[in-house]
Structure formats: structure tokens, C-alpha cells
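**Student:** No letters, just coordinates:
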């Protein structure tokens, strides 16, 4: 679907799905935290669908742009990115052990809802698709929106701190074990890089393309 696009076209179809996915993910964390007693994200202006406050120079701009350029050169489309994490003051939550899990789950669930939204866009869009038309732009953006949101959801559900799945697991562990598990948080990125280096990360993320194909079957 994307192999025949030039660099400018790849960037065009990537911008909206990427910004919507990371913006909604982070805003959902902040909104649920606010409902559960912590107003930190609200005070910092992070409970918003305006992507600007959520933009991370590296994760939202540099990495996606590099991947798009590589995709254009290699002919194998790749895209990923992230936003600035929404700050949460955990001690302000009314029931920290429970609420940490609820705040963490809000991000992946927001991505699932966004994938369903893009599926609906894909379902109702019709028109000429020969060449880079408005219709093909919407269809490719929607397909990319489904895939990227599912990928972001599955990645964040991995039980590795500081990912959302790690926070959920940590909230379920007995207190002493939870304290020990929390000590691994500074090494979370290195754990992910190690999983990538040994070739295990694609297997852990395999549910994302499976779910994507399931969505596409119903278009």
C-alpha cells in the first residue's frame, strides 16, 4: 500500500495518525488521574487534544522523521514514535495501589478506541483511489492509524516498567515484591533494547499485526 509513495506523501499520511495516537494516549492518562484525585496534568495543561503540549522533540519529531526517510529509501514502511509522558503525582491519588493501574490502563484503552475510530473512517470512506487522491490519502492514513494505535497499545501493555503494563503489574504485586520490581524502572529502556537485540521484541508485539489483520478483514 505504501511502497509507491514518495517521502512527502509518506510524511503526509503519517502526521495525523501519529499525533492523534500519542496525544490521546497521554491525555487519557492525565484525565483519569484527575478523576482519581491528581490534578498535576491538568495544572500543566496536559489534559488536551492539542498535540503541541505533548510533543517530544525526539519521539514525536526526530524518530518518526528518520523512520519515514528510511522507509522511503528501503521501500519497507516503518513508523513509530512517542510523546512526553504526562506527569502523575501518585501520592495524590485517592487509592494509589488501585488507581495507578487504572491510570496506566487508560493510555492503551485510548489507543484501542482510536483504532476503532480509524476503522470506522476506513469503513465509510469511498471514492477514486488511483494515484494519491484525497480518498487514498484518507484510506492510507486510516489504515496506518489502526496499525499504529494497536502497536502502541500492545507495546505499552508489556509488563516492563515504566510501560503501562509494568505499572499495572506493579500495582498487583505484594508490597515488598512491588518495591523490588520498582527498582527495575530505570533499566526499562535497556530491557526493551535487549529484547530487540536478541530478536524477541517482534514476537512480543506480534498481537498488533494480528489484530490489524482482524480489523482489515471487516472492512
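**Tutor:** Arrived safely, thanks for sending. The shown structure was predicted, so the numbers you read here are calculated from the model rather than taken from an experiment.
**Student:** hey, let's count contacts and neighbours off CA atoms from now on
**Tutor:** OK.
**Student:** From residue 115, how far off is the most centrally placed residue in the chain?
**Tutor:** By C-alpha atoms, centre = their mean, the chain has its centre lying nearest to residue 152, at 3.2 Å. For residue 152, the distance to residue 115 (C-alpha to C-alpha, to the nearest Å) stands at 10 Å.
**Student:** Presented hereafter is structure B, for comparison with structure A:
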């Protein structure tokens, strides 16, 4: 279900989710670009990606998919693995999910230690509570999803760095025509088991906060 369905039923939720997605995707891609830049690869800086400006990172088609289908993507950060080496490439790939985990951790700590009166309004969540829970949830989803070791996702690049022979095969697949369409089709078909894994992680995090 896309974000557009929220626009008519709960406009505030639409604004909160959209803002959380823009923030989280921007930080995710910035983390890739910043880490590559720090590790000696000038490619992201030359492409204007070492910035927290969302316009530099959001992909129009990916954003449209988020609105209509409920899943999408940002613009991948270009890097040159030859400038980074094996472990530098792994570090850059891991930087995106790590940034989302850090945002999720910050929200979890705020929810854990703020008084309940700050994020509850009677029996319902306050606006602050909705924002924190939404940002937390979005970043858990992005971190776990991107760590799945399938082509085009960060998990595959981390796995490819750890197992170079597999990394070469994954790179060959990604260079194939229509590899993007094949991966998107796989994600769509496997959305139910992927959703169960992500949901289990979210439930664990929420139990930690509410315990």
C-alpha cells in the first residue's frame, strides 16, 4: 500500500511518514558518500553526493514508487572500488544501514527514557510519539531491508566483499540488462517473508522500548 492512501485517511500520518522517509533515505545515502569520501574515493564528491540535501539523493521514480506501491529507492551513490579496496568497499556498503540503525537507536533511547506523558496524549500517541515511532520504524525497515544479501542492496555488497568470488558473480549480475527489473520482481514476490523478518525485528525493538 502506497503513501497516497494515507493522504485521504490520515493527512498527519502521511506528512510524518513522508518526512521520515526523506530524512532516512537522505542520511542513508549521505553515509555512503561521506564514508567513501573519507576513505579516499573522490567519486561521490565529484557527483555532488557528500551533502544532506535531499534533492541530491532522492530518485523521482523511486519516490513515485513509494507513493504508489509503498516501496521505492533513492539514487545509489557512485563509488570507485579501485580507490577503496576490498575492505573499504565493505565499509562504504555498511555505512548506509549503520546510519539507519543509529537513527533508530536514538529514537529508541528517547522513547525509552522520556516520560510517557511526553509521547502519550491520553490513551493515544502524541504527535511527538508518532514522529519518534515512525522514524524508528522506518529506519529499522531500511536497515534490515538493505542488509538482505541480494543484488543491488547493501547486503550483497557486504557479502561480496567478504567472499570475493561471490562478489564478482554479483557484480556480473548487476551489470546485466534488466537486472534492476529482476531484483524488483523478486522483492515483490518475496515481500511476505521479507515483511515477516522486518516485522519480527520491529517487534523486538518495540518490546525493548515498552518493557
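**Tutor:** Yes, it's here. Small disclaimer: the values here were computed from a predicted structure and weren't measured.
**Student:** Surely the residue nearest to the centre of structure 1 touches residue 112?
**Tutor:** No - taking C-alpha atoms under 8 Å as the definition, residue 152 of structure 1 is not a contact partner of residue 112, at 9.2 Å.
**Student:** So which residues of structure 2 form strands?
**Tutor:** All strands of structure 2, identified by DSSP state E, fall at 120-121, 124-125.
**Student:** Tell me, how many residues neighbour the corresponding residue of structure 2 for residue 183 of structure 1?
**Tutor:** Superposed on structure 2 with TM-score structural alignment, residue 183 of structure 1 falls opposite residue 172. Residues contacting residue 172 of structure 2 under the criterion other C-alpha atoms under 10 Å number 12.
**Student:** quick one, what contacts residue 172 of structure 2?
**Tutor:** Applying C-alpha atoms under 8 Å, 6 or more residues apart in numbering, one finds that residue 172 of structure 2 lies in contact with no residue.
**Student:** got it, and residue 206 of structure 2?
**Tutor:** Taking C-alpha under 8 Å, 6+ apart, one finds nothing in contact with residue 206 of structure 2.
**Student:** With residue 146 of structure 2 instead?
**Tutor:** Residue 146 of structure 2 neighbours (C-alpha under 8 Å, 6+ apart): 97, 153-155.
**Student:** mind giving me TSV with the strands of structure 2 and columns for distance to residue 23 of structure 2?
**Tutor:** As requested, the strands of structure 2 are exported to TSV (distance: least, C-alpha to C-alpha, whole Å):
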stretch	distance to residue 23 of structure 2
strand 120-121	23
strand 124-125	21
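**Student:** could I get the ones you listed as a markdown table with distance to residue 40 of structure 2 and mean neighbour count?
**Tutor:** Shown next, in a markdown table, are the strands of structure 2 (distance: least, C-alpha to C-alpha, whole Å; neighbours: other C-alpha atoms under 10 Å):
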| stretch | distance to residue 40 of structure 2 | mean neighbour count |
| --- | --- | --- |
| strand 120-121 | 46 | 14 |
| strand 124-125 | 45 | 13 |
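**Student:** Tell me which of those lies nearest to residue 28 of structure 2.
**Tutor:** When the strands of structure 2 are compared by C-alpha to C-alpha, strand 124-125 sits nearest residue 28 of structure 2, at 27.0 Å.
**Student:** gap between the residue nearest to the centre of structure 1 and residue 145 of structure 1?
**Tutor:** From residue 152 of structure 1 to residue 145 of structure 1 the distance is 10 Å (C-alpha to C-alpha).
**Student:** what do you get for residue 106 of structure 1?
**Tutor:** Counting by C-alpha to C-alpha, the gap from residue 106 of structure 1 to residue 145 of structure 1 is 18 Å.
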